[in-house]
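Student: coords below, sequence missing:
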């Protein structure tokens, strides 16, 4: 996970400590929901918005937010992704939420591969 841009040893330790065992999350979507990056649709008339659930791990969400901020500042690929979202009419917060959602999927996959590599195969 340390190979990801914007993830240092402190954030990696915070994420691993808060996640614990990945057995709690049967899919990437469940992990994103726990992190608070899977939005819940709220509607009022013709306006459709998304908000975050209140039943999330705020420390995981904060760690993903810090990684997303670092990636937008320092990496052109992620900055272009956010600019593309903004060009489609999304606000800054919505564009960051989309980036955090992508990060949640990537981090979950990294944690899964790291967990499988760390566990010895049954003989």
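Tutor: Received, thanks. Everything numeric here is computed off the predicted structure, so don't read it as measured data.
Student: all contacts plus neighbour counts: C-alpha atoms, from now on.
Tutor: Will do.
Student: The residue nearest the centre of the chain: what's its closest spatial neighbour, skipping adjacent residues?
Tutor: Centroid-nearest residue in the chain: residue 104, 2.6 Å away (criterion: CA atoms, centre = their mean). Leaving aside its sequence neighbours, residue 104 sits nearest to residue 32 (CA to CA, 6 or more residues apart in numbering; 5.5 Å).
Student: Now do that neighbour against residue 120, distance only.
Tutor: 27 Å (CA to CA, to the nearest Å).
Student: Of the two, give the one with the bigger neighbour count.
Tutor: Each of residue 32 and residue 120 has its neighbours counted (other CA atoms under 10 Å); residue 32 has more, 24 against 8.
Student: try it against this one:
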């Protein structure tokens, strides 16, 4: 049933690589029924605990992820990233490019989580906007 519901409510989100019914459901719950509540991918990243913040000291310059936010949404995005790093060609290419730049795997995952969060946010926002219009149109018809 969850598979059917998430496909109906968020088809664009479900079409993204490594996004199944559980992950789609969690992201739908995180964002809520009001698609205008979260206006940008940066707000979504902050809500999900994926927003990068500086963690530099001395001569090192690095970022870490914000530890606040919805841990379940963070976990959902993390699972998408890990799944993509196993099977998705673009993710594998991205990892090799970043390794060549000298990034550690932990930092690559952090950077990918932010990219994936952006991608999932825009798919989710479009799905919720369509769902909102569909619901409003259905309520106005006799």
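Tutor: Yes, it's here. Because the structure is a prediction, the values reported are computed rather than measured.
Student: quick one on the thing from earlier: please name the residues that touch the residue nearest to the centre of the first structure.
Tutor: Residue 104 of the first structure makes contacts with 28, 31-32, 35, 37, 64, as judged by CA atoms under 8 Å, 6 or more residues apart in numbering.
Student: separation between the aligned residue in the second structure for residue 65 of the first structure and residue 61 of the second structure?
Tutor: By TM-score structural alignment, residue 65 of the first structure lines up with residue 78 in the second structure. Taking CA to CA as the measure, residue 78 of the second structure falls 23 Å from residue 61 of the second structure.
Student: swap in residue 32 of the second structure?
Tutor: Computed as CA to CA, the residue 32 of the second structure to residue 61 of the second structure distance reads 36 Å.
Student: With neighbour numbers in mind, choose between the two.
Tutor: Per other CA under 10 Å, whichever of residue 32 of the second structure and residue 61 has more neighbours is residue 32, with 13 against 9.
Student: Quick check: the more buried one vs residue 99 of the second structure, distance?
Tutor: 36 Å.
Student: if we can go back for a sec, in contact with the match of residue 65 of the first structure, which residues are there?
Tutor: Residue 78 of the second structure is in contact with residue 113, counting by CA under 8 Å, 6+ apart.
Student: now with 10 Å?
Tutor: 50, 72, 84, 109-110, 112-114, 116-117 (CA atoms under 10 Å, 6 or more residues apart in numbering).
Student: Just among the residues you listed, which is most surrounded?
Tutor: That'd be residue 50 among those, by other CA under 10 Å, with 32 neighbours.
Student: Helix or strand for that one, just tell me which one.
Tutor: Using DSSP states H and E, residue 50 of the second structure sits in no helix or strand.
Student: Now check it against the first structure: what is it aligned to?
Tutor: In the first structure, residue 50 of the second structure lands on residue 37 (TM-score structural alignment).
Student: what does residue 109 of the second structure give?
Tutor: Per TM-score structural alignment, residue 109 of the second structure is aligned with residue 96.
Student: quick one on the thing from earlier: mind checking the SS state of the match of residue 65 of the first structure?
Tutor: helix (DSSP: H, G, I helix; E, B strand; the rest coil).
Student: related to what we said a few turns ago, can you tell me which of the contacts of residue 78 of the second structure lies nearest to residue 2 of the second structure?
Tutor: residue 72 (17.1 Å; CA to CA).
Student: Not counting its neighbours along the chain, what's nearest that closest one?
Tutor: Per CA to CA, 6+ apart, closest to residue 72 of the second structure is residue 26, 7.1 Å.
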